[in-house]
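*Asks:* here is my input, please return the structure:
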Amino acid sequence: MSHQPFSLPDAHVARALSQFRSQSPLVHCMTNDVVQSFTANVLLALHASPAMVIDADEAAQFSALADALLINVGTLTRERRDAMQAAVTAAVAAATPWTLDPVAVGALSLRSAFCRQLLDASPAAIRGNASEILALALNAQGGRGVDSLHQAEAALTAAQQLALNHRTIVVITGEVDYITDGERTLRVSGGSPLMTRVVGTGCALSAVVAAFASLSGDRLINIACACRIMALAGEQATQQAKGPGSFVAAFLDALWQLKGEVTA
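*Replies:* The predicted structure follows:
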């Protein structure tokens, strides 16, 4: 296991973005009610195709057709849990990569039990804050809803073990993001404090991670590129924004205007 995270080479970001835009992946987002519109707009700004299909029968059908599936438990209900389980089962059968966003795991019981159950279905990626990753990895209580009580570095060892145990890629987001497959660990810095003052940037990142997990090549590198692209858009948007409201528009514009020759 690598204990020394390394930085993402600039060239990988440009290559992944170009590949992403040429492929324009279809992303099935089973996400929370608060962020659906923003998540869809982020994916559209990157030239992906979002779809929000939530009925259990339709979700199972659609996840087998999509390029990627996102499971975000932010506004989980028992009915939605069953639909998500059906979608994941169909995705696994169709070899569709799926990503888990374990929102508030460790703080609430229904979602905690469900997310731990889903780990057996081999997610391509898991994206959460440090408290969520610690709670998921250690079967512990923690966090304060969607807010993290820990810095990303505090969850790194647990994330590496979680990745190894479930043969997945774990993304811990914070002031610095860490992306690990258990053996290799990448660090991605950047972004903007305003990203924490807008509802849905983390959830949207999970959708972008899910989409980039569908690309061919090194999945760890591709997912790290997703994190860097979102951080870079945040940096560029901050230069134009006067506050959270104008930041949202500037952020979407920045994602749209990123070029294939972009560097990190």
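*Asks:* from here on, just use CA atoms for contacts and neighbour counts.
*Replies:* Fine.
*Asks:* so where do the strands sit in the stretch 101-250 of the chain?
*Replies:* 125-129, 169-173, 176-180, 185-189 (DSSP state E, counting those that start in this stretch).
*Asks:* CSV for those strands, including mean neighbour count and distance to residue 60?
*Replies:* Below are the strands of the stretch 101-250 of the chain laid out as CSV (neighbours: other CA atoms under 10 Å; distance: least, CA to CA, whole Å):
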stretch, mean neighbour count, distance to residue 60
strand 125-129, 27, 19
strand 169-173, 29, 23
strand 176-180, 25, 29
strand 185-189, 22, 33
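*Asks:* out of these, nearest to residue 261?
*Replies:* In terms of CA to CA, the element of these nearest to residue 261 is strand 185-189, at 18.3 Å.
*Asks:* centre of the chain versus the closest one, how much separation?
*Replies:* Chain-centre distance of strand 185-189: 14 Å, with CA atoms, centre = their mean, to the nearest Å.
*Asks:* would you mind getting the angle between that strand and strand 169-173?
*Replies:* 30 degrees (axes from the mean of the first three to the mean of the last three CA atoms, to 10 degrees).
*Asks:* now for strand 185-189, which elements pack on it?
*Replies:* On a contact count with 3 or more CA pairs under 8 Å, 6 or more residues apart in numbering; DSSP states H and E, strand 185-189 meets strand 6-7, strand 176-180, helix 219-238.
*Asks:* so which of these gets nearest residue 80?
*Replies:* Closest to residue 80 of these, according to CA to CA: helix 219-238, at 26.5 Å.
*Asks:* which parts of the closest one are buried?
*Replies:* Going by neighbour count (16 or more other CA atoms under 10 Å), the buried part of helix 219-238 is 219-238.
*Asks:* compare with the first, here's sequence two:
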Amino acid sequence: MELISGVWESLKAVRDRAPLVHNITNYVVMNNTANALLAVGASPAMVHAREEVADFTAIAQALVVNIGTLSPEWVEGMKLAVATARRVGVPWVLDPVGAGATRYRTTTAGELARQGPAVIRGNASEVLAVAGAAGFTRGVDSTRSSEESLEVARELATSLGTVVAITGRTDYITDGSRVLAVDNGHALMARVTGMGCTASALVAAFLAVEPDAVLAATHALVVLGLAGELAAERSQGPGSLQLHLLDVLYTLDEATVRARARVR
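*Replies:* Below is the predicted model of the structure:
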């Protein structure tokens, strides 16, 4: 019950404080993640130019670094933003999209992972790739289950001093010692592009109001999973799911959170 109470308190804090979340993210999901952040109560900004990322990070309350669409210029901007976040104490989230698919992508994810993210949020294959584990990814879709990568995630979290959040049918969040599991969500969410990227953006928003990164990531994933469940009940397919998801994020109330959140 305490965990579920924390979910609502964090969501309420995001709505009350409207934290500015700086997103260096991919072309595919910018609109999706910006709208999700707005719906949940945060203030999104998509700032990528290396000439201004450091200045913008310094005024944000959280940073997302998402490697979905890479280029040397973007990687340089990511590193500048991360350096600023570390210097001024802005919590940041690494989303290692597709890590394991190519050498460049995997190397970039590994370099960023060693720069002190508060949370690394990925699917099972991505987490395994970041950790240097054996295996491969099929594009950006996970070929492993979250359960299969949990022990690796615990080791990775311990070695890097970070929190690792593996999303899948069940989401697992760990700092190496604590492990929380979120069972909210719906299979239809996997038919909407960038749902994992949206998860990372929401984790950043919750990090802006909850200093415990394990709890921040858990609360964010409960909210997104619960929103996906409720949206799926109103949807005929992935197109309408996207619309209903935003509406649920905007209208989600305490009674619904307490009745339907499944976290352990």
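*Asks:* any idea what the TM-score is?
*Replies:* The TM-score (TM-score structural alignment, normalised by the length of structure 1) is 0.94; 258 aligned residues with a CA RMSD of 1.4 Å.
*Asks:* got JSON lines for the helices and strands packed on strand 185-189 of structure 1, with distance to residue 212 of structure 1 too?
*Replies:* JSON lines is the format used below for those (distance: least, CA to CA, whole Å):
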{"stretch": "strand 6-7", "distance to residue 212 of structure 1": "18"}
{"stretch": "strand 176-180", "distance to residue 212 of structure 1": "13"}
{"stretch": "helix 219-238", "distance to residue 212 of structure 1": "6"}
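*Asks:* burial count for residue 217 of structure 1?
*Replies:* For residue 217 of structure 1, the neighbour count with other CA atoms under 10 Å is 10.
*Asks:* ok, which of the helices and strands packed on strand 185-189 of structure 1 comes nearest residue 45 of structure 1?
*Replies:* Comparing those by CA to CA, helix 219-238 comes nearest, at 10.9 Å.
*Asks:* what's the average distance for that closest one when superposed on structure 2?
*Replies:* Compared with structure 2 after fitting, helix 219-238 of structure 1 has a mean deviation of 0.7 Å; criterion: mean CA distance after the TM-score superposition for structure 1.
*Asks:* translate residue 111 of structure 2 into the numbering of structure 1.
*Replies:* Matched by TM-score structural alignment, residue 111 of structure 2 corresponds to residue 117 in structure 1.
*Asks:* so where do the helices sit in the stretch 1-150 of structure 1?
*Replies:* Assigned helices in the stretch 1-150 of structure 1, in chain order: 10-23, 36-45, 56-63, 78-94, 109-118, 130-138 (criterion: DSSP state H, counting those that start in this stretch).
*Asks:* give me the mean distance between the fifth one and structure 2.
*Replies:* Between helix 109-118 of structure 1 and the corresponding residues of structure 2, superposition yields a mean separation of 1.2 Å, by mean CA distance after the TM-score superposition for structure 1.
*Asks:* over to the last one?
*Replies:* Between helix 130-138 of structure 1 and its aligned stretch in structure 2, the superposed structures give an average distance of 0.8 Å (mean CA distance after the TM-score superposition for structure 1).
*Asks:* which elements pack onto that helix?
*Replies:* helix 109-118, helix 156-166, strand 169-173.
*Asks:* please redo it, this time with the cut-off set to 7 Å
*Replies:* helix 156-166 (3 or more CA pairs under 7 Å, 6 or more residues apart in numbering; DSSP states H and E).
*Asks:* any idea which of the strands of the stretch 101-250 of structure 1 gets closest to residue 253 of structure 1?
*Replies:* Across those, closest to residue 253 of structure 1 is strand 185-189 (CA to CA), at 20.7 Å.
*Asks:* so what's the residue in structure 1 that residue 165 of structure 2 lines up against up against?
*Replies:* Using TM-score structural alignment as the criterion, residue 165 of structure 2 maps onto residue 171 of structure 1. Shown in contact with residue 171 of structure 1 (CA atoms under 7 Å, 6 or more residues apart in numbering): 126-128, 177-180.
*Asks:* quick check, nearest of the residues you listed to residue 250 of structure 1?
*Replies:* residue 177 (22.0 Å).
*Asks:* ok, now which ones touch the equivalent of residue 239 of structure 1 over in structure 2?
*Replies:* Aligned counterpart of residue 239 of structure 1 in structure 2: residue 233 (TM-score structural alignment). Listed by CA under 7 Å, 6+ apart, residue 233 of structure 2 has no contact partners.
*Asks:* could you measure from residue 44 of structure 2 over to residue 31 of structure 2?
*Replies:* 10 Å (CA to CA, to the nearest Å).
*Asks:* check residue 11 of structure 2 too.
*Replies:* 21 Å.
*Asks:* quick one, which of the two is more surrounded?
*Replies:* Neighbour count, other CA under 10 Å: between residue 11 of structure 2 and residue 31, residue 11 has more, with 26 against 12.
*Asks:* under the alignment, what does that one map to in structure 1?
*Replies:* By TM-score structural alignment, residue 11 of structure 2 lines up with residue 17.
*Asks:* how about residue 36 of structure 2?
*Replies:* Counting by TM-score structural alignment, the partner of residue 36 of structure 2 is residue 42.
*Asks:* host element of the residue nearest to its match when sequence neighbours are not counted?
*Replies:* Nearest residue to residue 42 of structure 1 in three dimensions, chain neighbours excluded: residue 252, at 6.2 Å (CA to CA, 6 or more residues apart in numbering). Using DSSP states H and E, residue 252 of structure 1 maps to helix 244-257.
*Asks:* contact partners of that helix?
*Replies:* 42, 45-46, 194, 197-198, 233-234, 236-238, 240-241.
*Asks:* of all pairs in those, which one spans the longest distance?
*Replies:* 46 and 197 (21.5 Å).
*Asks:* okay, the strands of the stretch 101-250 of structure 1 in TSV with distance to residue 98 of structure 1 next?
*Replies:* Formatted as TSV, those follow (distance: least, CA to CA, whole Å):
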stretch	distance to residue 98 of structure 1
strand 125-129	7
strand 169-173	11
strand 176-180	16
strand 185-189	20
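*Asks:* so which of those strands is nearest residue 140 of structure 1?
*Replies:* strand 125-129 (14.4 Å).
*Asks:* so which elements touch that closest one?
*Replies:* strand 98-101, strand 169-173.
*Asks:* state the span of structure 2 onto which the shortest one is aligned.
*Replies:* Residues 92-95 of structure 2 are the counterpart of strand 98-101 of structure 1, counting by TM-score structural alignment.
*Asks:* list the buried ones in that stretch?
*Replies:* 92-95.
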